[in-house]
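K.L.:
give the three-dimensional model of this entry:
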Amino acid sequence: MNRSRFAGPRLRRGAIAAATAAVLALLTTMTGAADARTAEPPMPSGPRVPDGQAYMGVGTRIHEGWEKAGESGTPTPRSQTDGVQGIDVSHWQGTINWTSVHSAGMQFAWIKATEGTSSRDSSFAANYLNAYHAGVIRGAYHFARPDLSGGSTQAAWFAANGGAWSADGLTLPGVLDIEYNPYGASCYGLSTSAMRTWVSDFYTAYKARTGRDVVVYTNAGWWNTCTGSWTGMSGKSPLWVAHWTTAASPTLPSGFPYWTVWQYDDGGTVSGITGAVDRDKFNGTSSRLLALANNTP
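P.N.:
Sure, this is the predicted structure:
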């Protein structure tokens, strides 16, 4: 066989293949650069919640695994259960006997009010009112969904549906619960700069509506990754840090010099609540908790 008659076509096919490989390599490089800009880790497989049914800490549970320190029979250190104690709840806790919760030593509670742009927690109204009558200093929280709308839009929804504040001595400022996305991409598809803008817009809109600085609930891993270790909120918002650990103190997100509230356990028990509930500690005395509620120095 005379192979020379096939040399031309083979060379042309080789050139086309080389060009195709070069284009694919360029696209791969561009995709990698985009991934680096968003700094978004992949979402692992694991349990999910129905849309609109997220609760405080669920994204962290999914991202970091369900088994955490303190959930496998390890006693919670006394250093965590000493001091001013509280809880955070949503409809997942069912019907709560708030009188029993107060009698058990829980001085404060944050209660889920809203999520995203249209979801309201079905138990919020009952929990918010009953906690008040039981003498528990309570506030509301909003589960952030930066993938659905801008921060100011969600702050307005929150403030209009339970997140407002009143100087009655039993109402804490609202909380922005911003953590790993339990529904998909960990950083909600936003770049670090876009996430900073989102949080800032939520803060500004919430303060304009209520006169209060919103409390930021987050964890070190999410904050450092998805905001790029942003320091811009440390001088504005009290920090509520989530770190389920047997350590004597939590790991803080970059930029925050100290914590105001620490969610130290996501599988605790409290009289008046059937099943597990998140346990929280306030970094101060009862009088300082009251000062936070009343917005006084």
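K.L.:
only C-alpha atoms from now on, for both contacts and neighbour counts.
P.N.:
OK.
K.L.:
run through who's touching stretch 262-272.
P.N.:
57, 70-71, 80, 96-101, 104, 240-245, 250, 275-283 (Cα atoms under 8 Å, 6 or more residues apart in numbering).
K.L.:
quick check: what element follows the longest strand anywhere in the chain along the chain?
P.N.:
Longest strand in the chain, counting residues (DSSP state E): strand 106-115. As assigned by DSSP states H and E, the chain's next helix or strand after strand 106-115 is strand 119-120.
K.L.:
here is a second sequence; please produce its structure as well for comparison:
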Amino acid sequence: MPAAGAAAKPAGHDVSSHQGNVDWKAVRAEGGRFVYVKATESTWYRNPYFPRQYRGARKAGLLHGAYHFGVPNASSGRAQARRFLRHGGGWKADDWTLPPALDIERHPYDREHPCHGMSGTALVRWMRGFSAEVLRRTGRRPVIYTTARWWNGCPDGSRAFAATHPLWLARRHGNPGELPAGWAYPSIWQHAGAGALPGDQDRWNGTAAGLRRFARG
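P.N.:
The predicted structure follows:
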């Protein structure tokens, strides 16, 4: 997805409690067409703004999806998936709901252990557990949000997910660059931390019709 081509693709963003009450009509007017909203983190946190952010986006005409911030060393993948699904992380075939997403990256609270103090094998096992529970409960595999640097270093560049899990790539540069092992392209590219829309700036790697099919499943 070169920078020049990105401008023609549907624009989106992702938000959390940091964005608070979002003016969704303004988002739509600025060109926003989809959003991912943080629902949960590990098994201890729920975004208090999630219900109004999630419903507000849909009411304004945006496709919306929920994401979970994974902390693998805190509890099992299945346990975190179950909490996520209980608190907004589900999916339904309504043409408006994007598949659930797992944000998996360096440890947010321990810079000395970016891999969460876990081996590559253990991280893969954790993600398999999360994915299996989401699939069992929703019928969809989760989108995986990550960076190439973390993925290729911590889960040892596992190729176990690329064939069945869409990639949401985090790389805030002029082009996607190196990809996590196994994936040939990102479905969604987070290309900036700020911009015209609240929160991080994203692009769908395709057409508006393709984005709608992605939601449909």
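K.L.:
what range in structure 2 matches the longest strand of structure 1?
P.N.:
Counting by TM-score structural alignment, strand 106-115 of structure 1 lines up with residues 32-41 of structure 2.
K.L.:
what about that stretch, how far off from structure 1?
P.N.:
Overlaying structure 1 shows stretch 32-41 of structure 2 at a mean distance of 0.4 Å from the equivalent residues (mean Cα distance after the TM-score superposition for structure 1).
K.L.:
the longest helix along structure 2 maps to which residues in structure 1?
P.N.:
The residue-count maximum for a helix in structure 2 (DSSP state H) belongs to helix 120-138. Residues 192-210 of structure 1 are matched to helix 120-138 of structure 2 when aligned by TM-score structural alignment.
K.L.:
return the distance of the matching stretch from the chain's centre.
P.N.:
15 Å (Cα atoms, centre = their mean, to the nearest Å).
K.L.:
do the same with stretch 160-177 of structure 2
P.N.:
10 Å.
K.L.:
translate R138 of structure 1 into the numbering of structure 2.
P.N.:
Per TM-score structural alignment, R138 of structure 1 is aligned with H64.
K.L.:
gap between the helix or strand containing its match and the chain center?
P.N.:
H64 of structure 2 belongs to strand 63-69 when assigned by DSSP H and E. Distance, stretch centre to chain centre, for strand 63-69 of structure 2: 6 Å (Cα atoms, centre = their mean).
K.L.:
what span of structure 2 lines up against the longest helix along structure 1?
P.N.:
Selection of the longest helix in structure 1 by residue count, based on DSSP H, yields helix 7-38. Alignment of helix 7-38 of structure 1 against structure 2: no match, by TM-score structural alignment.
K.L.:
how about that helix: buried residues?
P.N.:
T38 (16 or more other Cα atoms under 10 Å).
K.L.:
which bit of structure 2 covers the helix or strand following it?
P.N.:
Toward the C-terminus, helix 7-38 of structure 1 is succeeded by helix 58-64 as the next helix or strand (DSSP H and E). Alignment note (TM-score structural alignment): helix 58-64 of structure 1 is unmatched in structure 2.
K.L.:
neighbours of the counterpart of G174 of structure 2 in structure 1, how many?
P.N.:
Using TM-score structural alignment as the criterion, G174 of structure 2 maps onto T246 of structure 1. The local packing of T246 of structure 1 (other Cα atoms under 10 Å) involves 19 other residues.
K.L.:
let me know the helix or strand that T246 of structure 1 is in.
P.N.:
With DSSP H and E as the test, T246 of structure 1 turns up in no helix or strand.
K.L.:
that one is in contact with S79, isn't it?
P.N.:
No: here T246 of structure 1 does not reach S79: they are 9.5 Å apart, not a contact under Cα atoms under 8 Å.
K.L.:
all the helices of structure 2, residue numbers only.
P.N.:
Under DSSP H, structure 2 gives helices at 3-6, 24-29, 50-59, 77-86, 120-138, 148-153, 208-216.
K.L.:
helices and strands around the last one, which ones?
P.N.:
Okay, so that is helix 208-216 of structure 2. The helices and strands touching helix 208-216 of structure 2, judged by 3 or more Cα pairs under 8 Å, 6 or more residues apart in numbering; DSSP states H and E, number zero.
K.L.:
mean shift between that helix and structure 1?
P.N.:
Helix 208-216 of structure 2 sits 0.7 Å off on average (mean Cα distance after the TM-score superposition for structure 1).
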